[in-house]
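In: Build me a structure from this.
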Amino acid sequence: MTNWVNFCRIVAVSAIVLIHSSSFYFYTFLVGSKAWWIGNVINSAARWAVPVFIMISGYLIVARGKTDNIKDFYSKRASRVIIPTIVWSIIYVLFFKYAILKGAPSFGFSEALNKIISGRPYSHMWFLFMLIGMYLATPFFDAFFSRYNDKKKLYIISIWFILSASYTIAINFHPIRNTYWITWFILYAPYFLLGRVITTYKIPTYFAALVALLSLSATITGSYLVNVTNNTKYEFFYDPTSPFIILFSIAMFVLFEKANNIIPSSNLLNSLASISMGVFLSHPIFIFLIMEIAKPHIQNKPYLCLWIIWSFSLMSAFVFSYVLSKIPYLRKIA
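Out: Below you'll find the predicted structure:
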């Protein structure tokens, strides 16, 4: 595996932890306040992480002969995705009941089961449910790749991105009833496919950097304008399929891929990358724990508190995932 992929996984999961560490700032404080601006800038700057994770998966899987034996492909993906999804869904509905709701009797078995069936046992778990649908569709994506040349693939993917962005814009003005999680992958499929296609194109580094910078600036500014105008906490500009995040994420993926020659190979890099999914799955628990201590101090010391929340949560999640990875029956959920 190329060095940049492992490095990208580590940076991406660190960015995801940073998003969740700073979300409290965005949702709690007055729009335009110092603490709110910290939340807005950090959220905007890190929102490429989830789309890039999807692009990495596509880069590693699509059109590489891994679905030649479909039964074997599904069997391997089931052990890597379905088992962690089931186990962590149970963990998080229990965590939600006893840590968030403090054991509220109103949240019983039926409520817990409904959260799991709906694909949202906890806020970040949607990603795994979406990934299940993506992997189920992968053999069809492989068939798509074998049929068209690169130019036609790029054209179809571009149209797909436009449709995904249009849908995201539409539901922000006219909320649509939540769809079943098995269809969620459709919105994110162009990321999955582009991860394999875009590496065949020679995109100048300066151009990717410029697109990333302009997209980031537009996200920060747009988020401020729409929130201050509507006097609400509106996160359309943060959505993975909003127009500026699409451009930002693609540009970041290109920049990571171009950094391959300057990233040295190391056992530490490989080890940290191998437990990145465990970090993604476990980090909200550590954020919750440290937030209970940090909340009273955030208003007065927003920068220091954010650094403490993020670094504590990230390091704790890495240590926890590393320990799990060394235990035979638990390594499958790390």
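
In: only C-alpha atoms for contact and neighbour calcs from this point on.
Out: Fine.

In: tell me what the helix or strand hosting residue 35 is packed against?
Out: Secondary structure from DSSP states H and E places residue 35 in helix 34-46. Using 3 or more C-alpha pairs under 8 Å, 6 or more residues apart in numbering; DSSP states H and E, the elements in contact with helix 34-46 are helix 3-28, helix 205-230, helix 302-325.

In: mind checking which helix or strand the residue nearest the centre of the chain is in?
Out: Nearest to the geometric centre of the chain sits residue 50, at 2.4 Å (C-alpha atoms, centre = their mean). Using DSSP H and E, residue 50 sits in helix 49-61.

In: Name the residues of that helix that are buried.
Out: Neighbour-count burial for helix 49-61, counted by 16 or more other C-alpha atoms under 10 Å, picks out 49, 50, 51, 52, 53, 54, 55, 56, 57, 58, 59, 61.

In: this one as well, want them side by side:
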Amino acid sequence: MVKQEPIYSFYYLRTISCLGIVLLHFMSGAIGLYGSVISQNELLISQIILNLLLWCVPCFVMITGALLLDKNKQLSLDKILKRYVLRILEALLFCCIIFVVYDVIVHKESFDLYTVIQVFLDFFQGSSWSHLWYLYLLIGIYLLLPIYKVVTKGASDKLIKYLLLIYFVFLSVIPMLETIGIHIAFYIMVSSVYPFYLFFGYALHHGIISLKRYQSFFMIVLSTLCIIFLTIFNQENSHYNLGNVLSNYSSVFVIVQSIGIFSLVDSIKWKNREWIKKLDVLTFGVYLIHMLFIRSILKYLSINPFLNLPVVTISLLVIVVFILSLLTVVILKKVPIINKFI
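Out: The predicted structure is shown next:
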């Protein structure tokens, strides 16, 4: 088997996306806690930032598709279950334990049998901290990966494009029309947009769909302007209820923006820097534990980032959260058992 060369564009994209997710979750937490005491302009700007960061998770999924759906990458069912699915299950259980322990400590509760039961309830019911939804998504993707690989291995480029078109129309365009009151009765038996991102990442990276840099840049600019305009319009005309059109991963605008960013970054010939490769290895762990620091800063230290120089304060606090998360992951990677999945 030919050893796959490092893809530095993915290292950069994963790292940038990880930092974007930290900012997204920080802003979301800040709005949730302090949104009622800030001005309408501050609230609007914060909401715009949130909506403009939704590309981060889709780009993660597209990278997964580009790498794992590669026809030349051999993945047995045994390897998928033991290496990929088991790793996420272990990470999920670890997070459920850590977050329950954290909640018990900050709320000054006692450790008892219910604490142990709560861990397993959180694990199976998905009732732990909200950002862990992504782990359940990954498990679902990995479980279906053998089927997805059959599709990419046997389908022609034309059929892949056809699949993407069907996904786009039924999982993005039609739901958007429903939101604005136009009912369409047709549907397909797929409830999630994430397979679309998975296959699109594969199609873009492997040249089935080709976008020139100026096209990718145009898609980014156009979708960004649309998101900004519609966010402002939605706040001033809330009766239209455009929330699902904007704050949703199946949004046409989020899809266009995500594809543009992925395509643009992937088209750049990045220099082979070892530091970005080392940083990339830490991004999964940062995603797992960064909410510990966000919650501590915003909720338990009661720091309102909107009070003084919000742009500076939020930027500095997000950098602090990112650095603290990186350092924590570096330490955790030295711990036996934990280092196998973080």
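
In: And the TM-score between them?
Out: Scored against TM-score structural alignment, normalised by the length of structure 1, the superposed chains reach a TM-score of 0.85; 322 aligned residues with a C-alpha RMSD of 3.1 Å.

In: sorry, back to before: okay, the helix holding residue 50 of structure 1 sits on what stretch of structure 2?
Out: Aligning helix 49-61 of structure 1 against structure 2 (TM-score structural alignment) gives residues 56-68.

In: so who does residue 87 of structure 1 touch?
Out: Each residue near residue 87 of structure 1 by C-alpha atoms under 8 Å, 6 or more residues apart in numbering is listed here: residue 333.

In: what residue of structure 2 takes the place of it?
Out: Correspondence of residue 87 of structure 1 to structure 2, assessed by TM-score structural alignment: residue 94.

In: That match: what secondary structure?
Out: helix (DSSP: H, G, I helix; E, B strand; the rest coil).

In: now whichever strand or helix holds residue 254 of structure 1, how far from the chain's geometric center?
Out: Counting by DSSP H and E, the element that carries residue 254 of structure 1 is helix 243-258. Remark: helix 243-258 of structure 1 is offset 14 Å from the chain centroid, using C-alpha atoms, centre = their mean, to the nearest Å.

In: what angle do it and helix 205-230 make?
Out: Interaxial angle, helix 243-258 of structure 1 versus helix 205-230 (axes from the mean of the first three to the mean of the last three C-alpha atoms, to 10 degrees): 150 degrees.

In: What residues of helix 243-258 of structure 1 count as buried?
Out: For helix 243-258 of structure 1, burial by neighbour count (16+ other C-alpha under 10 Å) applies to 243-258.

In: ok, so of those residues, who is nearest residue 122 of structure 1?
Out: Residue 122 of structure 1 has its nearest neighbour among the buried residues of helix 243-258 of structure 1 in residue 245, at 22.9 Å by C-alpha to C-alpha.

In: aligned partner of the closest one in structure 2?
Out: Counting by TM-score structural alignment, residue 245 of structure 1 lines up with residue 254 in structure 2.

In: ok, the nearest residue to its match once chain neighbours are set aside - how many residues close by?
Out: Using C-alpha to C-alpha, 6 or more residues apart in numbering and skipping the chain neighbours, the partner closest in space to residue 254 of structure 2 is residue 55 (6.1 Å). Residue 55 of structure 2: 23 surrounding residues under other C-alpha atoms under 10 Å.

In: so how far is residue 61 of structure 2 from residue 82 of structure 2?
Out: Between residue 82 of structure 2 and residue 61 of structure 2 the distance is 20 Å, computed by C-alpha to C-alpha, to the nearest Å.

In: The helix holding residue 254 of structure 1 vs structure 2, mean deviation?
Out: By mean C-alpha distance after the TM-score superposition for structure 1, the fitted helix 243-258 of structure 1 averages 0.7 Å away from its aligned residues in structure 2.

In: Next secondary structure after that helix?
Out: Following helix 243-258 of structure 1 toward the C-terminus (DSSP H and E): helix 267-274.

In: packing partners for that next one?
Out: So helix 267-274 of structure 1, by 3+ C-alpha pairs under 8 Å, 6+ apart, packs with helix 3-28.
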